[in-house]
Structure formats: C-alpha cells, structure tokens
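A.B. asks: whatever this is, show me its structure:
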Amino acid sequence: MSTPSHRVPVAEQVEELLAAEGPLPIVAAGDPVLRRPAEPFDGQLEPALLARFVEALRRTMHAAPGVGLAAPQVGIGLRIAVLEDPAPVPEEVRRARGRVPLPFRVLVNPSYEPVGGERAAFFEGCLSVPGWQAVVARPARVRLTGADEHGRAVDEVVSGWPARIVQHETDHLDGVLYLDRAEPRSLSSHQAVAERWNQPTPEEAARALGFPLPR
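C.D. replies: Next up, the predicted model:
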C-alpha cells in the first residue's frame, strides 16, 4: 500500500486513514515516509482528531503486536509515537535486559540524549521490517524530552528496555531505522532468533556470527 501524499494536508491524511475499520496498515521499509524526518507537531490535528489518531496507533500497536509505533510507520509524517510494553518475560531476561513494564504513553516531539557512557546491545525487531531482527548497541540510559498528547512537558531519564523503546521510536521520527544502527553480521530471521539466539544476552550470537559487542 502506498502512503498518503505528503502534499495533502496532514489532517486530511489522518481522516482518510481513520475512515477504514480495524488496525491501520503498517508501512514497510522502502517507503520514503520512513526516511523523511517527521514534521514537528504544532496543532496540525484538532484535539479530537489527535485523540482518535492516538487511539488508532494504540490499537494497531496491540494488534501487530509491538511495544511501540511511530506515526511515520502508518504513513503520517508527524513527530508522534505511542509506547507500551507489558514485559511478559522470564526473570532472567528481565534482569539481563532491564525489561520492566512500560505503561502506555504518547510521545509528542520527543528527543533523547545519552546519559553516561554505558551502552547495551540486544536483538531488536521492527514492525516496518517484518521477519528480521538484529543486534543494536544503544545508550543504556537517556534523557527524554518532549511532550505528551495533552501538551504537558516531558523531561525524564529512562533506562533499560524502556530506554531502548524510546530510542527506537524516536529514531523513526528522524527517518532512522534500527538497521541503520545494527551490527550487519547479526541480522537474523525471527525463526533463527527463536531457535538459536533466544538467550538473555546476544553474547553467544556474537561469537557464532562474528560481530562485536560493547565493552
């Protein structure tokens, strides 16, 4: 499916998307909308339309399923993303990855910067790159700034897996895919990750596939 033309007013694009029932179509890698920096949100959607759009993003994220979804992934070039992770993982994985539950939240015009020099590397996937995962080394802690859907300022430090989700989704708003930051030799199918590389950390995969991990 082609994405709505960026020449059409964004409110019209959103109304057109929401006219159909069910989850929104997710744009796949190769579509230019995923490579254009998204436009800062500055009231392009009236509050009622923004609320409907956010709810549609949430339903689409749940249906996929995923733990985050950025507006460009449904063809809308606005700096808006939704995040939520119930973190249904074993305790060993939770400890190794810092994967704790992340309640549903909306990020508007987010940005992040590293806090400290620690980096963590784990497999990531993306709803816009279906069927594949790769190891990405990211800052373990970041300062997140921006706003929520009600315009309230956000300024906080996020760590562990929630920090990874924040970075992944904010990158989408800058036209960056996780593969741009990934170790190329780590690229693996979902099946390979499930059968071979489902350990809490990617150390075994790094040895077998020949890619470095941060020290």
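A.B. asks: please count neighbours and contacts with C-alpha atoms only from this point.
C.D. replies: Will do.
A.B. asks: which residue is nearest the centroid of this structure?
C.D. replies: Geometric centre of the chain, nearest residue: E169, 3.0 Å, by C-alpha atoms, centre = their mean.
A.B. asks: wait, is it part of a strand?
C.D. replies: No - counting by DSSP: H, G, I helix; E, B strand; the rest coil, E169 is not part of a strand but helix.
A.B. asks: quick one, what contacts it?
C.D. replies: Contacts of E169 were listed using C-alpha atoms under 8 Å, 6 or more residues apart in numbering, and they are 68-70, 81.
A.B. asks: could you also give me the structure for this second sequence? I'd like to compare it with the first:
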Amino acid sequence: MFAHNSKVDLELNRAVERLIKTGGKDKLLPIVQAGEPVLRQQTARYTGQLSKRTLSKLIDAMHTTMLEAPGVGLAATQIGLGLALAVLEDHVRDDADDPREIAELPFHVIINPSYKPVGDETRSFYEGCLSFDGYQAVRRRWLDIEAEWDDESGKHHKERMHGWPARIFQHETDHLSGELYIDKAEIRSLATYENLEDYWCNDPVPTEAAAELGFDL
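C.D. replies: Okay, the predicted model is just below:
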C-alpha cells in the first residue's frame, strides 16, 4: 500500500515526464535491449515517488508501447526506468487445445509484485522478450503461483495464477529483479523468430525441438 503525493520525488517525477515525452503523440516509448545496465539492476520499490498524474501517464504510455510492440507484458526496466512496476495483458487464442493453457488476462498494472510457487509442477515452453528481440528459447517455469502486487491506486492484491498468465507474471516480475528469461533458459533451444516459425511452430510442448536440438525438458 502506498499513498499518492506523500513522498513524491520531484527530480524523479520530472525525469519520468521527460521519458513520457519521448513517446510523442503516439505514446510509444523506446524499449531497451539486452546489455543496457538498467535491465540488470534491482528496481526501487514504488512508495509513491510519482504524482498520481505522472503515474497515470506512465502507465498509459507503457500499455500503448506494450500493445504496439506487440507484447503481453512490459516492465519499467524495459523503458529504462528502475521502478518496481509492470503492465500485463493477454487474451485467449483460437486454439482451445493449446497445451500452454493460455487464459484471459485482462489489463493489469502490477506494482511491487512478488510470487511464490504453489506445488512443484513446472512447464517448459518457448518464451520471448521485447528486450531480447528477435529470439525465443525454452524456459521452465512454475505452473501455479501465488501472486501479490499493488495496483495503481495502491490497493493490494493476492491471486492464484495458473498456466500462461502465471508465466507472464513470473517473466515481468523477474525483470524487476534484474533477471532476463534467457538467464535460466535452455540455451540449446535458442532460435530466431524465423527458425521458430519454420521448424517448431507446430511443436508447442516442445518435444521435437528438445530431441533435435539436444536439450532436456
């Protein structure tokens, strides 16, 4: 829980306003790529450092940037900002038999998020990142988690998440601790978008990729 305007950091607030302006009328912010130090830093916990107006503008710009990329999540570090904040959104695909268990994930703002596994089941699927553009790799993640976060109004949430939404939450929360998905991915699975489409688009689990490329699921 945080109180708006009680601890506004004027210098940071001005810096974020400048960042937002880089998006122009389209509100599209530059997404930093692997190698940028901010992606490897522990973010600062959000305690109301931004004015309510600036926070709202930042969230709007992050949401617009995420959708345009396109992506299903965007962490503040990915736009060069070291605050513990991310946005998420994903929607059900046409394939009801998709083994990734994709489910509806309405737009969320997650501030100071954390998670812990529920049970010990994991799943391994190809995963990508807007800050490691052009590639995907297989990453093992918890199937079920208990997620906690504050929303933009300061309200605290606790929710059990399963399947693909749980994967998205883990991916974006890890960003805020300086981790990229590739850190714990199966490196032998690393593929360009083009090769993923050519070879493994019909292998979501991905057993064929594991056998052919030589990694364990």
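A.B. asks: now which residue in structure 2 aligns to the residue nearest to the centre of structure 1?
C.D. replies: Aligned counterpart of E169 of structure 1 in structure 2: E172 (TM-score structural alignment).
A.B. asks: L127 of structure 1 now?
C.D. replies: Looks like L127 of structure 1 aligns to L130 there (TM-score structural alignment).
A.B. asks: just the helices in structure 2 please.
C.D. replies: Counting by DSSP state H, structure 2 forms helices over residues 10-21, 52-68, 163-175, 193-195, 207-213, given from the N-terminal end onward.
A.B. asks: ok now do the residue in structure 1 that I79 of structure 2 lines up against, which residues does it touch?
C.D. replies: Structural correspondence for I79 of structure 2 with respect to structure 1 (TM-score structural alignment): V74. By C-alpha under 8 Å, 6+ apart, the contact list for V74 of structure 1 reads 3, 24-27.
A.B. asks: residues in structure 2 aligned with the lengthiest strand in structure 1?
C.D. replies: Scanning structure 1 for the longest strand, with DSSP state E as the assignment, gives strand 102-114. Residues 105-117 of structure 2 are where strand 102-114 of structure 1 lands when matched by TM-score structural alignment.
A.B. asks: mind listing residues that contact that stretch?
C.D. replies: Outside stretch 105-117 of structure 2, the residues that touch it by C-alpha under 8 Å, 6+ apart are 45-46, 59, 84-91, 142-152, 165, 170, 173.
A.B. asks: which among the residues you listed count as buried?
C.D. replies: For the contacts of stretch 105-117 of structure 2, a burial check counting by 16 or more other C-alpha atoms under 10 Å picks out 46, 59, 84-90, 142-145, 147-152, 165, 170, 173.
A.B. asks: including distance to V138 of structure 2, could the helices of structure 2 go into JSON lines?
C.D. replies: Converted to JSON lines, the helices of structure 2 look like this (distance: least, C-alpha to C-alpha, whole Å):
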{"stretch": "helix 10-21", "distance to V138 of structure 2": "33"}
{"stretch": "helix 52-68", "distance to V138 of structure 2": "22"}
{"stretch": "helix 163-175", "distance to V138 of structure 2": "12"}
{"stretch": "helix 193-195", "distance to V138 of structure 2": "13"}
{"stretch": "helix 207-213", "distance to V138 of structure 2": "9"}
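A.B. asks: deepest-packed of those, please.
C.D. replies: Among the helices of structure 2, ranked by average contacts under mean count of other C-alpha atoms under 10 Å, first place goes to helix 163-175 (a mean of 23).
A.B. asks: mean per-residue distance, it versus structure 1.
C.D. replies: After superposition onto structure 1, the average distance of helix 163-175 of structure 2 to its aligned residues comes to 0.2 Å, using mean C-alpha distance after the TM-score superposition for structure 1.
A.B. asks: angle of that helix against strand 105-117?
C.D. replies: Counting by axes from the mean of the first three to the mean of the last three C-alpha atoms, to 10 degrees, helix 163-175 of structure 2 points 70 degrees away from the direction of strand 105-117.
A.B. asks: run a quick neighbour tally on the residue nearest to P139 of structure 1 when sequence neighbours are not counted.
C.D. replies: Spatially, and ignoring its direct neighbours in sequence, P139 of structure 1 is nearest to R119 (4.3 Å; C-alpha to C-alpha, 6 or more residues apart in numbering). Per other C-alpha atoms under 10 Å, the neighbour tally for R119 of structure 1 reads 15.
A.B. asks: tell me the contacts of R119 of structure 1?
C.D. replies: R119 of structure 1 neighbours (C-alpha under 8 Å, 6+ apart): 137-140, 214.
A.B. asks: so which of those persist in structure 2?
C.D. replies: Contacts from the contacts of R119 of structure 1 that recur in structure 2, judged by both residues aligned by TM-score structural alignment, their matches' C-alpha atoms under 8 Å, are 137-140.
A.B. asks: how close does V106 of structure 1 sit to A205 of structure 1?
C.D. replies: Here the criterion is C-alpha to C-alpha, to the nearest Å. By it, V106 of structure 1 lies 34 Å from A205 of structure 1.
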